[in-house]
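Enquirer: pasting a predicted model and its sequence here:
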Amino acid sequence: MSNHERQIRDLFAAYLGNDRQRVADALADDFRFTSPFDDDLDKAAYFERCWRDTGWIARHDIERIFVQGDEAFVTYLCLATDGRSFRNTEFFTFAGGKVRRIDVYFGAARRDGRFLPQAR
């Protein structure tokens, strides 16, 4: 397992454990975060806007991690405690031993192993 793969797995475990400090320590000071709802947030804005109690998550099933140099893709299925689930892909960039950037690409919501229709 590569160091970056280990960092990603550790970050997912810290997030699931609601360990905000461990997540903060893994992120570079100049960290940036982008998702379909968030455009290029800095570290402070990420925690203000995106951090919440992770008790609603039952587990993350990491399906694949591809690492090339200081970049990586991870695809995972997130299962909520209420039975909902969704599948995302995230693109990570690393610098100086820390996560410098995460770009999230949301997947469709799923229930009972099937995709739910999307509102148009």
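Expert: Perfect, thanks for sending it.
Enquirer: only C-alpha atoms for contact and neighbour calcs from this point on.
Expert: Fine.
Enquirer: before we move on, which element is residue 45 in?
Expert: Using DSSP states H and E, residue 45 maps to helix 43-50.
Enquirer: cool, and residue 117?
Expert: Under the criterion of DSSP H and E, residue 117 resides outside all helices and strands.
Enquirer: and for it, the neighbour number?
Expert: Neighbours of residue 117 under the rule other C-alpha atoms under 10 Å: 9.
Enquirer: try it against this one:
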Amino acid sequence: MSADKAGVIRDLFAAYLRNDRKAVEDAFTADFTFTSPFDDGIDKATYFALCWRVADWIAQHDLERIAVDGDVAFVTYRCVAKDGKSFRNTEVFGFEGDLIRSIDVYFGATYKDGVFQKQAS
């Protein structure tokens, strides 16, 4: 079962890179919620209205680790933009069966061409 959830996560990141909104929507439950430093438990419709954007600015996602514990998975990844900016985040995925019921995002440091970029508070 753990490998299945890890596969769902890998498929989700691949769908983001393909700009395949339908595949992303289909991976989420109807009552999906998303939380980040900018969003507090927003629902699926609000997530797509506020957060969905074309991923043509992303050069790659490096999935560094996926740890599955029952219906929860922790994912740390590095996102590299085409302009040389990169950042590392950790996300906590909550599952209901093979569908993603929630994602909580924890932002990491941002770099541009290997140099730390201080973020505005």
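Expert: Alright, I've got the coordinates. All values reported here derive from a predicted model rather than from experimental measurement.
Enquirer: what's the TM-score once they're superposed?
Expert: Here the superposed chains carry a TM-score of 0.95, computed using TM-score structural alignment, normalised by the length of the first structure; 120 aligned residues with a C-alpha RMSD of 1.2 Å.
Enquirer: next one: residue 97 of the second structure from residue 71 of the second structure, what distance?
Expert: Remark: distance between residue 97 of the second structure and residue 71 of the second structure (C-alpha to C-alpha, to the nearest Å) = 8 Å.
Enquirer: what about the two, which has more around it?
Expert: For residue 97 of the second structure and residue 71, the more surrounded residue by other C-alpha under 10 Å is residue 71, and the numbers stand at 17 against 12.
Enquirer: what residue of the first structure takes the place of that one?
Expert: In the first structure, the residue equivalent to residue 71 of the second structure is residue 70, according to TM-score structural alignment.
Enquirer: excluding sequence neighbours, find me the nearest residue to its match.
Expert: residue 94 (5.1 Å; C-alpha to C-alpha, 6 or more residues apart in numbering).
Enquirer: mean shift of the longest strand along the second structure relative to the first structure?
Expert: If you go by DSSP state E, the second structure has its longest strand at strand 99-112. Following the fit onto the first structure, the mean deviation recorded for strand 99-112 of the second structure is 0.6 Å by mean C-alpha distance after the TM-score superposition for the first structure.
Enquirer: buried ones in that strand, by neighbour count?
Expert: Using 16 or more other C-alpha atoms under 10 Å as the test for burial, strand 99-112 of the second structure gives 99-105, 110-111.
Enquirer: and for stretch 37-46 of the second structure?
Expert: The neighbour-count check on stretch 37-46 of the second structure (16+ other C-alpha under 10 Å) flags 39, 41-44 as buried.
Enquirer: quick one: the strands in the first structure?
Expert: 27-35, 38-42, 57-68, 71-80, 85-95, 98-105, 109-111, 114-115.
Enquirer: what's the average distance of the last one to the second structure?
Expert: Taking mean C-alpha distance after the TM-score superposition for the first structure, the mean distance separating strand 114-115 of the first structure from the aligned residues in the second structure is 3.2 Å.
Enquirer: what does that strand contact?
Expert: 108-109 (C-alpha atoms under 8 Å, 6 or more residues apart in numbering).
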